[in-house]
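this is the structure alone, sequence omitted:
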């Protein structure tokens, strides 16, 4: 009978591409991963990997086994869900990947609620960018993730993951001084200001640049910072202007002047889980608590 742990290593290799990445993801040494995959080849009786330069590639037979192994792992996960559904108490551990503002605004009230309602449930939280989180859920590093979706910027869809919209939050222009200019005027007036934006390559940065270009200018980015708390401090000090979503305030009063943007854009906040485990009582409980927290902060 084939070893399930070895099958998972093979699936991880198909996702991650290198033995080193598999070793890091599963907390093994690279040598151990290589030995276990060699043992799997002996069990199957055919070559599953071939050397390509300094790396490895799956053979056609390796790809066939990966497809079957994914089904086996899904069935095992489904069995775990079935057992959990038979219990009268929500138990287990849910591993969540979240982006910064969701961790800042939604997690504290959600976790407090879960602690009161389901004391036997453990929630482990990792801050992660949405792109990494999606891959992490697909490869079973996480059970659930929260991500953001900016207007007209669709994130990649993975058929093995579901997608549940949690809430929407408005995005405003943050600046130190307040005036009564309308949305279009306020943005164009910021054309000559220093800007703070998230790093290049992020969805928020791409969206912000397109917004400014539609207004007729290229933002003069003085600060590339992932931490939105730093954005707020720079804007409050008068050192920059930037784009701030409602969740950054976590229900508190804004500490900078906010001006509307053309079209009143809103960011979508959604969660994704593997479809095979989405009905697990633990994941449903976490999603319900997050939805309650979101509803209290940002009523639709």
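On my side now, so go ahead. Note that the structure is a prediction, hence the values are computed from the model and not measured.

from now on I want contacts and neighbour counts done on CA atoms only, so please keep to that.
Noted.

which non-adjacent residue is nearest the residue positioned nearest the centre of the chain?
Closest to where the C-alpha atoms of the chain average out (CA atoms, centre = their mean) is residue 130, at 3.0 Å. Nearest non-adjacent residue to residue 130, counting by CA to CA, 6 or more residues apart in numbering: residue 147, 5.1 Å away.

how much space between that neighbour and residue 133?
According to CA to CA, to the nearest Å, residue 147 stands 8 Å off from residue 133.

shared neighbours, the two?
residue 98 (CA atoms under 8 Å, 6 or more residues apart in numbering).

the residue nearest to the centre of the chain is in contact with residue 100, isn't it?
No: applying CA atoms under 8 Å, one finds residue 130 not in contact with residue 100, separated by 10.0 Å.

quick one: contacts for the closest residue to residue 21 other than its chain neighbours?
Spatial nearest neighbour of residue 21, excluding adjacent residues (CA to CA, 6+ apart): residue 13 at 7.8 Å. By CA under 8 Å, 6+ apart, the contact list for residue 13 reads 19, 21, 22.

surely residue 263 is within a strand?
No: read with DSSP: H, G, I helix; E, B strand; the rest coil, residue 263 is coil and lies in no strand.

how about the helices in the stretch 201-300 of the chain?
Secondary structure of the stretch 201-300 of the chain (DSSP state H, counting those that start in this stretch): helices located at 203-214, 228-236, 281-297.

ok, and here's another one to check against it:
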């Protein structure tokens, strides 16, 4: 018999690439992961791993079994969903959200969930969208709230589905009272943006380039509350989504951009996630966003 928990370790290794990464993600020691995979290799009766310098890589048999492991994990998830349909709240829904959703939507959504589905238990972690979506595929989370910027489509991995939560307007932000009319007027100013490699950074940089200049990014900071403080102090200018809430936002002037751009805020789940509790969390997030924009 091939044990599902050992198959999961092989699946994780196919995604993460190293035994140390698998151990860290699943809170095991590297030696435990190595021992369990060695036992899986014995059970399978074929070589699954081969040394590659200081690392290991999957053999052809290992890659084949990892693909079967992914399907076995999907089936296990579907079975658990069917069982939960008879009694909700049997296990916490593991959720990852980006910072702006944690600030603006999390409490209202959980309040709605408590009122309508009190048996549903939710555990929440704040993560950048890129990391959260990877961990969703790796089954660390059941639902991830992420973003997509105009003209910057994210990859659509097999087995992952998206549900739009809402559209979040993005505006130019400067210190209150500053006479900024458009991006071009700020070409010589210091900018604050999120770190390189994030969707928001790529989009913001492209907006500046479309306006005819390369932004002078003095501050690379993931925390949007710091963006707000720097802009309010007149130390930088930036582009902020409406969901970004922080002390000092009232000290900003927000300027509409041409075309009224908005990022899509969406909930991503695995297609094999059939648990009613996950659907309830997704509905609560969407309702919280709708209620917020209606105010």
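That came through fine. What you are looking at is a predicted structure, and each value in this text was computed from that prediction instead of being measured.

what's the single longest helix in the first structure?
Identified as the longest helix of the first structure according to DSSP state H is helix 60-85.

buried set for that helix?
Within helix 60-85 of the first structure, the residues scored as buried using 16 or more other CA atoms under 10 Å are 62, 63, 65, 66, 69, 70, 73, 74, 78, 81, 84.

check which element follows it along the chain.
Following helix 60-85 of the first structure in sequence order, the next helix or strand is strand 92-98 (DSSP states H and E).

could you tell me how far that next one lies from the centre of the chain?
Between the centre of strand 92-98 of the first structure and the centre of its chain there are 12 Å (CA atoms, centre = their mean, to the nearest Å).

helix or strand right after it?
Scanning forward in sequence from strand 92-98 of the first structure by DSSP H and E, the next helix or strand is helix 100-105.

so where in the second structure does the following helix or strand past that following helix end up aligned?
Downstream of helix 100-105 of the first structure, the next assigned helix or strand under DSSP H and E is helix 107-117. Using TM-score structural alignment, helix 107-117 of the first structure lines up with residues 106-116 of the second structure.

and that stretch against the first structure, how far off on average?
For stretch 106-116 of the second structure, the mean deviation from the first structure after alignment is 1.3 Å (mean CA distance after the TM-score superposition for the first structure).

residues in contact with that stretch?
Here stretch 106-116 of the second structure makes contact (CA under 8 Å, 6+ apart) with 120, 280, 281, 284, 285, 286, 287, 288.

which residue lines up with the third one in the first structure?
This points to residue 281 of the second structure. Under the alignment (TM-score structural alignment), residue 281 of the second structure pairs with residue 286 of the first structure.

contact partners for that match?
By CA under 8 Å, 6+ apart, residue 286 of the first structure lies in contact with 110, 114.

for the one 10 residues further on, same thing?
With contacts defined as CA under 8 Å, 6+ apart, residue 296 of the first structure is in contact with no residue.

wait, residue 194 of the second structure touches residue 221, no?
Yes: counting by CA under 8 Å, residue 221 is a contact partner of residue 194 of the second structure at 5.0 Å.

buried residues in the strand ranked longest in the first structure, which are they?
Counting by DSSP state E, the longest strand found in the first structure is strand 164-175. For strand 164-175 of the first structure, a neighbour-count test (16+ other CA under 10 Å) marks 166, 167, 168, 169, 170, 171, 172, 173, 174, 175 as buried.

what's the angle from it to helix 281-297?
Relative orientation of strand 164-175 of the first structure and helix 281-297, computed by axes from the mean of the first three to the mean of the last three CA atoms, to 10 degrees: 40 degrees.

strand 164-175 of the first structure vs the second structure, mean deviation?
Compared with the second structure after fitting, strand 164-175 of the first structure deviates on average by 0.6 Å (mean CA distance after the TM-score superposition for the first structure).

report the angle between the axes of that strand and helix 228-236?
Computed by the same axes, to 10 degrees, the angle separating strand 164-175 of the first structure from helix 228-236 equals 20 degrees.

ends of stretch 139-152 of the first structure, how far apart?
Distance across stretch 139-152 of the first structure, first residue to last, is 27 Å (CA to CA).

the strand or helix carrying residue 35 of the first structure vs the second structure - mean distance after superposition?
Residue 35 of the first structure is located in helix 30-44, with elements delineated by DSSP H and E. Here helix 30-44 of the first structure, set against the second structure after superposition, deviates by a mean of 0.7 Å using mean CA distance after the TM-score superposition for the first structure.

in the second structure, what range does whichever helix or strand comes after that helix match?
Following helix 30-44 of the first structure in sequence order, the next helix or strand is strand 49-52 (DSSP H and E). Mapped onto the second structure using TM-score structural alignment, strand 49-52 of the first structure covers residues 49-52.

quick one: residues in contact with the matching stretch.
Residues from elsewhere that reach stretch 49-52 of the second structure (CA under 8 Å, 6+ apart): 56, 57, 58, 59, 62.

now the helix or strand hosting the second one: buried residues?
This means residue 57 of the second structure. Secondary structure from DSSP H and E places residue 57 of the second structure in strand 55-58. Neighbour counts over strand 55-58 of the second structure (16+ other CA under 10 Å) mark 57, 58 as buried.
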